[in-house]
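# Structure, please.
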Amino acid sequence: MTSHEPFRVDLHVKVLDEQVVSRAKRYGLDALVYAPHFTRLPDIRATAREYSDEDLLVVPGRELFTGSWRNRRHVLAVGLDSPIPDFITLEGAMAELDRQGAAVLAPHPEFLNVSLGRAAIDRYQDVIDAVETYNPKYWRYHNRRARSMVAELALPAFGSSYAHRHRTVGEVWTAFAERIETGGDLLAALRDGVPRRIEHRAGTIHRLRRAAEFAHLGYENTVTKFDRLVLSGTEPTHPERDVYESRFADVRVY
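Have a look, this model is predicted:
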């Protein structure tokens, strides 16, 4: 990549293996943010290191599951210094993210019942570093609404594949105007609001892959999420776990 070319980052993927890495490189991506659900930060970091090389930077991230199952809100964090559990209040999560100086992203805003709404983004806009304006699971009006929100609040935007399926990797990316070499560089670019464009593929195949991702969302919320609801106390990222040393006892919801 020459100095004048954009640096293309998929800022949110849930899957990571050799197939994902191969697809990312084939579609011209320079970096991925790997942020699987309910996975401890040290494990995410180890997997990110395993799949990073000189051609593709893999940066660890955490999509925090804040609130209860009836009132859940997802927040995407990049550049954490120490682990933060799921199942804590949104207020508690935002305070800890601010304390750590992490980049705080609002994925899929106002989408179903798992996202930050306009009121929450407005409340935490001094903490939030970017709002997602393109996501394959979105319908067109979701994208328009997100772009309108970003414009009204004067917040930076980002886009991601939000890939739960291998074939969605490479469909969406955020193209930064500056070269990024490390996870620290990406953290700085997000925190500093480095200029970027939100880009995505188009055409029939893109539409089919978007539809497949949306269909996967239905499966995830009716089968696997029910299992997690019943077994939530056993999650590796539950605030009861010893790794958190009771630091979040005052803000836990389970």
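# contacts and neighbour counts: CA atoms only from here.
Noted.
# Do a quick rundown of the strands in the stretch 151-254 of the chain.
157-159, 172-176, 196-200 (DSSP state E, counting those that start in this stretch).
# Then the stretch 1-150 of the chain?
Under DSSP E, counting those that start in this stretch, the stretch 1-150 of the chain gives strands at 7-13, 31-34, 57-66, 73-78, 103-106, 130-134.
# Could I get those strands in CSV, plus columns for mean neighbour count and distance to residue 227?
Output for the strands of the stretch 1-150 of the chain, formatted as CSV (neighbours: other C-alpha atoms under 10 Å; distance: least, C-alpha to C-alpha, whole Å):
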stretch, mean neighbour count, distance to residue 227
strand 7-13, 26, 22
strand 31-34, 27, 23
strand 57-66, 25, 15
strand 73-78, 24, 19
strand 103-106, 26, 26
strand 130-134, 25, 28
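# Mind putting the ones you listed into CSV with distance to residue 221?
Below are these laid out as CSV (distance: least, C-alpha to C-alpha, whole Å):
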stretch, distance to residue 221
strand 7-13, 18
strand 31-34, 21
strand 57-66, 14
strand 73-78, 14
strand 103-106, 20
strand 130-134, 21
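# Figure out which of those strands is closest to residue 242.
strand 57-66 (18.1 Å; C-alpha to C-alpha).
# From the contact counts, what lies against the closest one?
Counting contacts by 3 or more C-alpha pairs under 8 Å, 6 or more residues apart in numbering; DSSP states H and E, strand 57-66 is packed against strand 31-34, helix 41-51, strand 73-78, helix 90-100, helix 183-191.
# Another sequence for comparison is provided below:
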Amino acid sequence: MTFRVDCHVKVLDDTIVERAKRAGLDALVYAPHFVRLPEVRERAASYSDGDLLVIPGREVFTGTWRNRKHVLAIGLEDPVPDFITLEAAMAEFDRQDATVLVPHPEFANVSLSERDLRTYAETVDAIEIFNPRHFPSNNRRARELADTLSIPPFTSSYAHLPRSVGIAHTVFESRIDGEADLLTAFGNGAARRVVYDNGLDRWGTTAAELGHLVYENTWKKVDRLFLSGTEPTHPHHIAYDGRFDDVAVY
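Predicted coordinates for the structure are as follows:
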């Protein structure tokens, strides 16, 4: 019995679900940018069925735009905003006993460093060792970090585009019947394999996803910073009732 999960996707609709099922996946972790946890939960539930489990997650943007460190949390009970300190985010994940995954370590200016990983090794449940947006050197470095720090691996499609879903996924070598079982598997370091396509299809996905990354960090970022007002996941948003004001970076 195995369980195949794409541990991090940004997009979710009927096309995504169909593609995931064709790829033989059992689950997706849906963690879109700048969307509050209640909305993520509602959307994930609406696309889950007996053939595909959609699990809500939050990729929290800690730090500033210039030096942000992304951390993926699943199993959260209470919402956690973006743009708070890494220390505050990790403390909140600990408080909630959330499952903490580290996407794309040491990639550009959006990732946890080796020093961060050493500092929070007791909180981190897994490190992403293959990401389709990475070049081979980035993936080799990620694998080195997981091996050096003895932290279990995972992989994901990190899909911002529908074509990417399922191109990389994590296979657990045990029976998993729902979200709680998956969280336990991560927490216990359960046996797993990382599976990814490294052929022409993979490089086409890499090119498309990197193109989307450029878009995210140019016109889209300008819109978010200057044109759209306060993000729903900003720590000063009314939804957080001032709980994170003292650890906000903006």
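# Deepest in the core, which of the helices and strands packed on strand 57-66 of structure 1 is it.
Among those, the stretch with the highest mean neighbour count (mean count of other C-alpha atoms under 10 Å) is strand 31-34, at a mean of 27.
# Which stretch of structure 2 lines up against that one?
Mapping strand 31-34 of structure 1 onto structure 2 (TM-score structural alignment) gives residues 27-30.
# on that earlier part again, highest mean neighbour count across the strands of the stretch 151-254 of structure 1, which stretch is it?
strand 157-159 comes out most buried of the strands of the stretch 151-254 of structure 1 by mean count of other C-alpha under 10 Å, with a mean of 27.
# Check the offset of that strand from the chain's centre.
Centroid separation between strand 157-159 of structure 1 and its chain, computed with C-alpha atoms, centre = their mean, to the nearest Å, is 10 Å.
# outside of that strand, which residues touch it?
10-11, 130-135, 147, 150, 172-174, 196-199 (C-alpha atoms under 8 Å, 6 or more residues apart in numbering).
# do that again at 6 Å, thanks
Strand 157-159 of structure 1 is contacted from outside by 130, 131, 132, 133, 134, 173, 174, 198, using C-alpha atoms under 6 Å, 6 or more residues apart in numbering.
# now, which of the residues you listed sits nearest residue 19 of structure 1?
residue 173 (17.6 Å).
# For that closest one, which non-adjacent residue is spatially closest?
residue 10 (4.5 Å; C-alpha to C-alpha, 6 or more residues apart in numbering).
# Contacts only, for the counterpart of the one you found in structure 2.
Residue 10 of structure 1 maps onto residue 6 in structure 2, with residues paired by TM-score structural alignment. Contacts for residue 6 of structure 2 were tallied using C-alpha under 6 Å, 6+ apart; they are 28, 156, 169.
# Give me the range in structure 2 that stretch 204-222 of structure 1 lines up against.
Matched against structure 2 by TM-score structural alignment, stretch 204-222 of structure 1 falls on residues 200-218.
# Nearest to residue 250 of structure 1 among the strands of the stretch 151-254 of structure 1 would be which one?
Closest among the strands of the stretch 151-254 of structure 1, using C-alpha to C-alpha: strand 157-159, at 32.4 Å.
# how far apart are that closest one and its match in structure 2?
On superposition with structure 2, the mean distance recorded for strand 157-159 of structure 1 (mean C-alpha distance after the TM-score superposition for structure 1) is 0.3 Å.
# before we move on, back to that, okay, the helices and strands packed on strand 57-66 of structure 1 in CSV with distance to residue 205 of structure 1 next?
Formatted as CSV, these follow (distance: least, C-alpha to C-alpha, whole Å):
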stretch, distance to residue 205 of structure 1
strand 31-34, 21
helix 41-51, 27
strand 73-78, 28
helix 90-100, 37
helix 183-191, 30
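# With residue 105 of structure 2 as the reference, measure out to the closest residue to residue 111 of structure 2 other than its chain neighbours.
Nearest residue to residue 111 of structure 2, sequence neighbours excluded (C-alpha to C-alpha, 6+ apart): residue 69, at 4.3 Å. Remark: distance between residue 69 of structure 2 and residue 105 of structure 2 (C-alpha to C-alpha, to the nearest Å) = 9 Å.
# Mutual contacts of those two, please.
111, 112.
# all helices of the stretch 101-250 of structure 1, in order?
For the stretch 101-250 of structure 1, helices defined by DSSP state H, counting those that start in this stretch occupy the ranges 118-123, 140-153, 183-191, 204-219, 225-230.
# Tell me which of those approaches residue 28 of structure 1 most closely.
In terms of C-alpha to C-alpha, the element of these nearest to residue 28 of structure 1 is helix 204-219, at 15.9 Å.
# That closest one against structure 2, how far on average?
Helix 204-219 of structure 1 sits 1.3 Å off on average (mean C-alpha distance after the TM-score superposition for structure 1).
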